[in-house]
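Engineer: Got a sequence here, can you build the structure:
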Amino acid sequence: MTLIVILCIFLMTGDRYQWVYIWKKTFWRDMTGLRVLLITMFTIWMWDRTGTTVVSRWEKVWKKEPNKRAFVMGDRAITFREGNEFSNRIARYFKRQGFKTGEVIALFMETQPEYVFIWLGLAKLRVTTALVSSNLRGAQLIHCLRIAGCKAVVFGDEMTDVIKSIQNEIPDIPLFQFNSPERESVAILQDTIPLATELDEISSEQFTDVEPASTRDTLLYIYTSGTTGFPKAAIITNIRYLLIPLGVHTSGRLTSSDILYDPLPLHHTAGGVLGAGQCLILGLTVVLRKKFSAT
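Structural biologist: As a prediction, this is how the structure comes out:
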């Protein structure tokens, strides 16, 4: 009893009572944060130990609810099954084009449902995708293609004028133009390959022609903003891609029945990893927009 009295006197003298008050107010918040950290790190540890990658995780996710909407944008939606079939076509097509494990292909387009499944298909081939900002032009754009060692560029039909302006500067890099379904009539830029048309002839059967990747393999390159010079390519490995959305998923207590609104660019970490990853590795439906709108 004496010890308790002494302890109370000690805590109530000076400014120590403030620490007691702070501890009381923040205890459950800190416990919640600790819980999120432990769950996230344990799950990542298990995934790392079992060799789980974005592709292998996706294979489990899409099979659970294949007819569920994966990505929605405007009046268009792609189900998990359709996204998987599209990514299989991408993997098989670029394998036929001679691309190999470890090579890099740039993805240069604005937000659309096919965006994520293009780089997912390349990941099935163990080709790294450089997610190039659709805002880049001229020297900065060329720099991003060169610094990552890109062997090809997949660009959206909305970027034809930009690509045309640098075409003479990158004669050694094959160019693949992808026309979205609602813009099939857009003319194909000269000396480029019509990717959407080519994919129509490719099988959507499950692609298993390449040995599985490791958790430490480079999945993506995501560029810095370039505010202090030319953009720099940051390495996103499989395990890093898995970690970022999982932490948000756990802390937000999200479930696969939730719908996430993602108005951020898919070439950014926030939009393309934190947001799109909720779909790819955790099974949520993600609604895409090119920019934020409250309506």
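Engineer: hey, let's count contacts and neighbours off CA atoms from now on
Structural biologist: Will do.
Engineer: Phe71: neighbour count?
Structural biologist: The tally of other residues near Phe71 (other Cα atoms under 10 Å) stands at 26.
Engineer: what about it, distance to Gln278?
Structural biologist: Phe71 sits at a distance of 11 Å from Gln278 (criterion: Cα to Cα, to the nearest Å).
Engineer: Please enumerate the shared neighbours of the two.
Structural biologist: Taking Cα atoms under 8 Å, 6 or more residues apart in numbering as the contact criterion, the common neighbours of Phe71 and Gln278 are 285-286.
Engineer: Please name the nearest non-neighbouring residue to Ile166.
Structural biologist: Ranked by Cα to Cα, 6 or more residues apart in numbering and with sequence neighbours excluded, the top spatial neighbour of Ile166 is Gly138, at 6.5 Å.
Engineer: I'd say that neighbour and Gln167 touch.
Structural biologist: No - counting by Cα atoms under 8 Å, Gln167 is not a contact partner of Gly138; they are 10.2 Å apart.
Engineer: more crowded one of those two?
Structural biologist: Higher neighbour count among Gly138 and Gln167: Gln167, with 18 against 12, using other Cα under 10 Å.
Engineer: residues of the helix of greatest length in the chain that come out buried?
Structural biologist: Looking across the chain with DSSP state H, the single longest helix is helix 16-49. Of the residues in helix 16-49, those buried by neighbour count under the rule 16 or more other Cα atoms under 10 Å are 36, 40, 43-44, 47-48.
Engineer: now swap in stretch 124-139 and tell me
Structural biologist: 124-134, 136.
Engineer: Keep only those of those residues that are in helices.
Structural biologist: Secondary structure of those is defined by DSSP H; positions in helices are Lys124.
Engineer: With respect to Met31, which of the buried residues of stretch 124-139 is nearest?
Structural biologist: Using Cα to Cα, Leu131 is the member of those that lies nearest Met31, at 37.0 Å.
Engineer: show me the contacts for the closest one.
Structural biologist: With contact taken as Cα under 8 Å, 6+ apart, Leu131 is in contact with 106-108, 220-223, 267.
Engineer: Could you save those as JSON lines and add columns showing distance to Val5 and neighbour count?
Structural biologist: Rendered in JSON lines, the data for the contacts of Leu131 read as follows (distance: Cα to Cα, whole Å; neighbours: other Cα atoms under 10 Å):
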{"residue": "Ala106", "distance to Val5": "69", "neighbour count": "24"}
{"residue": "Leu107", "distance to Val5": "68", "neighbour count": "25"}
{"residue": "Phe108", "distance to Val5": "69", "neighbour count": "26"}
{"residue": "Leu220", "distance to Val5": "60", "neighbour count": "26"}
{"residue": "Tyr221", "distance to Val5": "60", "neighbour count": "22"}
{"residue": "Ile222", "distance to Val5": "59", "neighbour count": "23"}
{"residue": "Tyr223", "distance to Val5": "59", "neighbour count": "21"}
{"residue": "His267", "distance to Val5": "60", "neighbour count": "25"}
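Engineer: quick one more, to check against the first:
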Amino acid sequence: MEASGGDQTVLNAINSRGIQVLIKLKFNIILAQYYNLTLSKCFEINFKKHPEKVALISGDRKWTFKEVEQFSNQVANYFSSERLKAGDEVALFMPSIPENTMIFLGLSKIGVKVALINENLRMDPLIHSITCVNAKAVIFDAEFENAISDAYSSLKQKKQLSFYCYGELKDTTIAASSLSEKMKEHRTDCAIAKHNGNFTDVICYIYTSGTTGLPKAAIIRNSRFVIAAKMKNIVLDLKSNDITYNALPLYHTIGAVFGVGASFVCGQTVVISRKFSASRFWEECYKYNCTVAGYIGEVCRYLLAQPDKPTDKLHKVRKLCGVGLRPTIWKEFVERFNIDSR
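Structural biologist: A predicted model of the protein is given here:
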């Protein structure tokens, strides 16, 4: 089987440092199993290690690990007061912003499984994605209130759902609680109903694209989330001071696991871009001093189609992590953008 450009990079890395990489990966898997690691446990380790380190960046806003801890604790405590508990499922329908990831983390602290809904879905695909899992609640951003409004009556007919809006809701026909306001009433210092969880527990659902039918919910366990994030670090030989640029959606595996996982699991800083922009990609990498970036094949093709700019090589990105890049353009890509292809 012929590997894609991105896949071939991983293979080359393993071939050049083969035994060392495999031993380190195996050792990390054993440790993760032994300590029964979960996403929330990994985050707690990193928060206690460096609370004032920047965890997330979006635009001009920076969130330290301490601020992420406080925000996610408020989320956990509010939903505990709403009687959500370990094993319950919630649909999360939000744009790619830090609040998305922190709500996800807060829910994971109390053992709630989160269905990461594609923000581009509307009507039938949206209704299906929310109802195909055993969701008790829908958390949505005010930006998507029209999409929820259009699907609201159908959702209420299919399931008994509670609705929570992050941001200011203008549509009064939607009976939704204000998450952004209600969570402020709760403690920041700890998650009162904290659920320790297990390495093998389901943490979230990530959906297929739906190109051959309606989206299908793939089960993601703590084990897969934690090990995949650690594997990226090991294979690419990343350090604690590496900064990841993530312009991929947070409902996508690369954006959620390899992007957010770099911060919550591996303790690094992650820059979250609201949407991918080929014209701003390298400029933002340069602006935030990013050293790692995520991609899917289309991203690289769009970047190559852009006119040459000084930032093509001025940035500090030396590693890429992703899938779907054809070998035919890999050489051109790494040479033009000065990427370490070893």
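Engineer: circling back to that earlier point, which position in structure 2 pairs with the residue nearest to Ile166 of structure 1?
Structural biologist: Structural correspondence for Gly138 of structure 1 with respect to structure 2 (TM-score structural alignment): Met123.
Engineer: cool, Thr255 of structure 1 as well?
Structural biologist: In structure 2, the residue equivalent to Thr255 of structure 1 is Lys239, according to TM-score structural alignment.
Engineer: what's the answer for Ala152 of structure 1, then?
Structural biologist: In structure 2, Ala152 of structure 1 lands on Ala137 (TM-score structural alignment).
Engineer: tell me the contacts of that match?
Structural biologist: Taking Cα under 8 Å, 6+ apart, we find Ala137 of structure 2 in contact with 89-91, 161-164.
Engineer: Which strand or helix spans it?
Structural biologist: Under the criterion DSSP states H and E, the helix or strand holding Ala137 of structure 2 is strand 135-141.
Engineer: Check the offset of that strand from the chain's centre.
Structural biologist: Average the C-alpha atoms of strand 135-141 of structure 2, do the same for its chain, and the two points are 17 Å apart (Cα atoms, centre = their mean, to the nearest Å).
Engineer: Check stretch 211-226 of structure 2 too.
Structural biologist: Using Cα atoms, centre = their mean, the offset of stretch 211-226 of structure 2 from its chain centre is 13 Å.
Engineer: Pull the residues that contact that stretch.
Structural biologist: With Cα under 8 Å, 6+ apart as the test, stretch 211-226 of structure 2 has contacts from 32, 37-39, 115, 125, 128-129, 132-133, 198-210, 257, 261, 265.
Engineer: Among the residues you listed, which ones are in strands?
Structural biologist: Among the contacts of stretch 211-226 of structure 2, the ones falling in strands (DSSP state E) are 115, 202-207.
Engineer: ok, the contacts of Ala137 of structure 2 in structure 1, which still hold?
Structural biologist: Counting by both residues aligned by TM-score structural alignment, their matches' Cα atoms under 8 Å, these that remain in contact in structure 1 are 89-91, 161-164.
Engineer: And Ile254 of structure 2, what's its match in structure 1?
Structural biologist: Under TM-score structural alignment, Ile254 of structure 2 pairs with Ala270 in structure 1.
Engineer: I figured Asp312 of structure 2 was touching Arg336, is that so?
Structural biologist: Yes - between Asp312 of structure 2 and Arg336 there is a contact under Cα under 8 Å: 7.1 Å.
Engineer: Looking at the two, which one has more neighbours?
Structural biologist: Ranked by neighbour count (other Cα under 10 Å), Asp312 of structure 2 and Arg336 place Asp312 first, with 20 against 13.
Engineer: Matching Glu114 of structure 1 against structure 2, which residue comes up?
Structural biologist: Counting by TM-score structural alignment, which is the criterion used here, Glu114 of structure 1 corresponds to Glu99 in structure 2.
Engineer: can you count the residues close to Ala147 of structure 2?
Structural biologist: 18.
Engineer: what does it align to in structure 1?
Structural biologist: Under the alignment defined by TM-score structural alignment, Ala147 of structure 2 is paired with Val162 of structure 1.
Engineer: Could you pull up the contacting residues of its match?
Structural biologist: Neighbour list for Val162 of structure 1: 137-138 [criterion: Cα under 8 Å, 6+ apart].
Engineer: can you check Lys239 of structure 2 too?
Structural biologist: Lys239 of structure 2 sits next to Asn233 when contact means Cα under 8 Å, 6+ apart.
Engineer: what about the strands in the stretch 101-250 of structure 2?
Structural biologist: Across the stretch 101-250 of structure 2, reading from the start of the chain, the strands by DSSP state E, counting those that start in this stretch fall at 113-116, 135-141, 162-166, 176-178, 202-207, 217-221, 243-246.
Engineer: Need the ones you listed in JSON lines (columns: distance to Thr188 of structure 2).
Structural biologist: Below are the strands of the stretch 101-250 of structure 2 laid out as JSON lines (distance: least, Cα to Cα, whole Å):
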{"stretch": "strand 113-116", "distance to Thr188 of structure 2": "21"}
{"stretch": "strand 135-141", "distance to Thr188 of structure 2": "20"}
{"stretch": "strand 162-166", "distance to Thr188 of structure 2": "18"}
{"stretch": "strand 176-178", "distance to Thr188 of structure 2": "18"}
{"stretch": "strand 202-207", "distance to Thr188 of structure 2": "22"}
{"stretch": "strand 217-221", "distance to Thr188 of structure 2": "27"}
{"stretch": "strand 243-246", "distance to Thr188 of structure 2": "27"}
